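Asker: predicted model and sequence follow; I will ask about them next.
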Amino acid sequence: MPDETTPFGEFPHRVVDPKPEGLTRVASVNVNGIRAAHRKGMGEWLASRDVDILALQEVRADESIVTKLIGEMTEPTGVAWHVHEEEAAQKGRAGVAIVSRTEPTEVRSGIGDGHPEDQGRWVEADFALGDGSTLTVVSVYVHSGEVGSVKQEHKMRFLEYMRHHLPQLARTKDHVLVVGDLNVGHTELDIKNWKGNVKNSGFLPEERAYFDGYFGDEGGYVDVARTLAGPVEGPYTWWSYRGKAFDNDTGWRIDYQMATPALAETAEKSAVDRALDYSLRWSDHAPLVVDYRLP
């Protein structure tokens, strides 16, 4: 029977979208603290989504806690998941993880020169594919930034690190998928109120120029969700908790799945798992989910 406490039934966080046979489902989400996300219903979403690889950002917990909570969330699936995290230097901040049904063959953490503010923001995992090639998945969390502050300096430094590292990954790995909260809207289609944000961190011309490079000849990556969605507004992945941003869909598309070209060609479907109602949100971000037909 429907749960009388909610108009959305007994399982309000569940997403019904069966995964076709032969596809690999990759999801990415900034959980805004995994303890709170777990408490608010993330586990119900995860148990229903049939994800193979899950990239998390801003977990704000050490690996033992993430492993414990993921175990509780995925217990209904009967699968023992593998968790690999790069923790932030300061407890309770940042933290990125890759959670997967199969064990990676190799895991690497960090990017750049090891600046403390950049820890807990980049983790890579290699997965063996059926044709003998390797899929490298990266979970990344770019600084949010703040114009005129040291936070923006940290952000610009990190974007510069990515400018150098992304082409290197593409040259040395078979297939690369970089996913996560990149905290930049690339084009005017990616922010509902773009005119009011041209001088704010997240939509500065100098930030967006980096994405021109990532998705251009310099980087060579493909914006998978944008390619599948086409030239439409959004679909947004983040909404402020303030005011009526969520109710009015005044959002930002700042979560990405960036793939090397051959890998991008295997992407068949993309979805943003936006909550049915403001009260049902378990993060200020919504998961970005893409199905790939991997070799």
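Answerer: Structure received.
Asker: going forward, measure contacts between C-alpha atoms and count neighbours the same way
Answerer: Will do.
Asker: nearest spatial neighbour of Gly219, chain-adjacent residues omitted?
Answerer: Pro167 (5.2 Å; C-alpha to C-alpha, 6 or more residues apart in numbering).
Asker: quick one, longest helix in the chain?
Answerer: helix 150-172 (DSSP state H).
Asker: residues in contact with that helix: which ones?
Answerer: Helix 150-172 has contacts (C-alpha atoms under 8 Å, 6 or more residues apart in numbering) with 111-112, 117-118, 142-146, 176, 201, 207, 210, 213-214, 218-220, 260.
Asker: among those residues, name the ones in helices.
Answerer: Counting by DSSP H, these contribute 207, 210, 213-214 to helices.
Asker: which one of these sits closest to Leu54?
Answerer: Each of the ones in helices among the contacts of helix 150-172 was scored against Leu54 by C-alpha to C-alpha, and Tyr214 proved nearest at 22.4 Å.
Asker: mind checking how far that closest one is from Leu159?
Answerer: Taking C-alpha to C-alpha, to the nearest Å as the measure, Tyr214 falls 10 Å from Leu159.
Asker: higher neighbour count, these two?
Answerer: Between Tyr214 and Leu159, counting by other C-alpha atoms under 10 Å, Tyr214 is the more crowded of the two (22 against 19).
Asker: Glu85 in helix, strand or coil?
Answerer: strand (DSSP: H, G, I helix; E, B strand; the rest coil).
Asker: excluding its backbone neighbours, what's nearest it?
Answerer: Spatial nearest neighbour of Glu85, excluding adjacent residues (C-alpha to C-alpha, 6+ apart): Ala97 at 4.0 Å.
Asker: putting a second one here so we can go through both:
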Amino acid sequence: MTLDAPIHSGETVRILTYNLNGIRSALSKGLIEWLSQNPFDILCFQEVKATHDVVDLLPFEALGYKYHWHAAEKKGYSGVATFSKIAPDQVVMGCGIPAYDCEGRILRTDFGDLTLLNCYFPSGTTGEIRQTVKMQFLNDFFNYVQELRKNRPNVVVVGDYNIAHTPIDIHDPVRNKTSSGFLPEEREWLTKWFDSGFVDSYRFKNPGKVEYSWWSFRAGSRSTNKGWRIDYISVSEPFKDRIVAAGHRTDAVHSDHGPVWAEVLL
């Protein structure tokens, strides 16, 4: 697919979502080289931790990408960016809620009848205050998306949700039952999310497979595969039959996360 090419119905598009834990760090660890060998049409990055003007983006342009960037107001924190070889019809920064938009958590791009939301959900691991923020975000985000779907039924929500849904999605569900990211109320929200008309593309295509998308930097968690599946590509129900394939790329080691991908028909 060439840059700014028109979108044709039935065309296959490959989407990658990847929490980089700092785009400059990921670039120093060979991200561009990996992308040059593993091409995708749309890249959705979370936790870029930078504004676009302090990052050398020429290597992405050389690969055929244009970008849209929603940085946090706080330097070195959060932020999302979407790179694509297809020109979006519309770009919307944020969701209209200042508390989240100032942290650079949601970036919307529309491609034909598809609305793509690149999202970085808050983490609650630093304590009760941020856990409360996380739960409020989940409630507000749910309402925002349900309203959006009234006019844009084909919605794909990618990114770091910071929630492992079921015991199969976490290496030690018993010991982590009181850990942020696997709390009952978080898991219940994700169940509500999927019950509301969204499909987990990875689980849809890989019902019983055990793979993770995040490993703590501590105690060699990645080498022993003690991980969590907290990054998702979920699609609204009307779009699910357009999922061709979905999976993880555990070979990519530019972050404490690994990329998640889906191939869909536009």
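Answerer: Alright, I've got the coordinates. Values in this document were obtained by computation on a predicted structure and should not be read as measured data.
Asker: just put the ones in helices among the contacts of helix 150-172 of the first structure in JSON lines and tack on distance to Gly92 of the first structure.
Answerer: Shown next, in JSON lines, are those (distance: C-alpha to C-alpha, whole Å):
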{"residue": "Glu207", "distance to Gly92 of the first structure": "26"}
{"residue": "Tyr210", "distance to Gly92 of the first structure": "29"}
{"residue": "Gly213", "distance to Gly92 of the first structure": "32"}
{"residue": "Tyr214", "distance to Gly92 of the first structure": "30"}
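Asker: so which of these is the closest to Val79 of the first structure?
Answerer: Among these, and counting by C-alpha to C-alpha, the member closest to Val79 of the first structure is Tyr214, at 35.4 Å.
Asker: so what's the alignment partner in the second structure of the closest one up against?
Answerer: Tyr214 of the first structure maps onto Trp193 of the second structure when the alignment is built from TM-score structural alignment. The contact partners of Trp193 of the second structure, taken as C-alpha under 8 Å, 6+ apart, are Phe142.
Asker: what of Asn206 of the second structure?
Answerer: So Asn206 of the second structure contacts 246-247 (C-alpha under 8 Å, 6+ apart).
Asker: how close does the nearest residue to Val147 of the first structure once chain neighbours are set aside sit to Asn30 of the first structure?
Answerer: Leaving aside its sequence neighbours, Val147 of the first structure sits nearest to Ser201 (C-alpha to C-alpha, 6+ apart; 5.8 Å). Ser201 of the first structure sits 18 Å away from Asn30 of the first structure, going by C-alpha to C-alpha.
Asker: for Glu21 of the first structure, same thing?
Answerer: Taking C-alpha to C-alpha, one finds Glu21 of the first structure at 27 Å from Asn30 of the first structure.
Asker: before we move on, what about His84 of the first structure?
Answerer: For His84 of the first structure relative to Asn30 of the first structure (C-alpha to C-alpha), the value is 16 Å.
Asker: who's more crowded, those two?
Answerer: Asn30 (28 against 23).
Asker: which residues does that one contact?
Answerer: So, once contact is read as C-alpha under 8 Å, 6+ apart, Asn30 of the first structure ends up touching 56-59, 180-181, 283, 285-287.
Asker: which one is the residue nearest to the spatial centre of the second structure nearest to, not counting chain neighbours?
Answerer: Among the residues of the second structure, Gly159 comes closest to the average C-alpha position under C-alpha atoms, centre = their mean, at 1.2 Å. Take Gly159 of the second structure and drop its neighbours on the chain: the residue closest to it by C-alpha to C-alpha, 6+ apart is Cys119, 4.9 Å away.
Asker: in terms of helices and strands, where is the one you found?
Answerer: strand 114-120 (DSSP states H and E).
Asker: could you check the angle that strand makes with helix 128-148?
Answerer: Here strand 114-120 of the second structure runs at an angle of 180 degrees relative to helix 128-148 (axes from the mean of the first three to the mean of the last three C-alpha atoms, to 10 degrees).
Asker: name the helices or strands packed onto strand 114-120 of the second structure?
Answerer: strand 42-46, strand 80-84, strand 106-111, strand 155-160 (3 or more C-alpha pairs under 8 Å, 6 or more residues apart in numbering; DSSP states H and E).
Asker: mean distance between the last one and the first structure after superposition?
Answerer: It refers to strand 155-160 of the second structure. Taken over the aligned residues, the distance from strand 155-160 of the second structure to the first structure averages 0.4 Å (mean C-alpha distance after the TM-score superposition for the first structure).
Asker: and that strand, which stretch of the first structure?
Answerer: Counting by TM-score structural alignment, strand 155-160 of the second structure corresponds to residues 176-181.
Asker: next one: the third one
Answerer: Residues 122-127 of the first structure are where strand 106-111 of the second structure aligns, taking TM-score structural alignment as the criterion.
Asker: again, but for the first one
Answerer: Under TM-score structural alignment, the counterpart of strand 42-46 of the second structure in the first structure spans residues 53-57.
Asker: mind telling me what Arg281 of the first structure corresponds to in the second structure?
Answerer: In the second structure, Arg281 of the first structure lands on Val253 (TM-score structural alignment).
Asker: just give me the neighbour total for the closest residue to its match other than its chain neighbours.
Answerer: Spatial nearest neighbour of Val253 of the second structure, chain neighbours left out: Lys29 (7.8 Å); criterion: C-alpha to C-alpha, 6+ apart. Here the number of neighbours of Lys29 of the second structure (other C-alpha under 10 Å) works out to 15.
Asker: same deal with the one 4 residues further on?
Answerer: The number of residues packed near Glu33 of the second structure is 11, by other C-alpha under 10 Å.
Asker: where's it, which helix or strand?
Answerer: helix 31-37.
Asker: buried residues in that helix?
Answerer: 31-32 (16 or more other C-alpha atoms under 10 Å).
Asker: do the same with stretch 79-91 of the first structure
Answerer: 81-88.
Asker: could you export these as CSV, including distance to Phe246 of the first structure?
Answerer: Formatted as CSV, the buried residues of stretch 79-91 of the first structure follow (distance: C-alpha to C-alpha, whole Å):
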residue, distance to Phe246 of the first structure
Trp81, 32
His82, 33
Val83, 31
His84, 32
Glu85, 30
Glu86, 30
Glu87, 30
Ala88, 29
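Asker: so which of those residues is the closest to Glu63 of the first structure?
Answerer: For these, the nearest to Glu63 of the first structure is Glu85 (5.8 Å; C-alpha to C-alpha).
Asker: surely Val91 of the second structure and Ile106 touch.
Answerer: No - the criterion here is C-alpha atoms under 8 Å, and Val91 of the second structure misses it with Ile106 at 11.0 Å.
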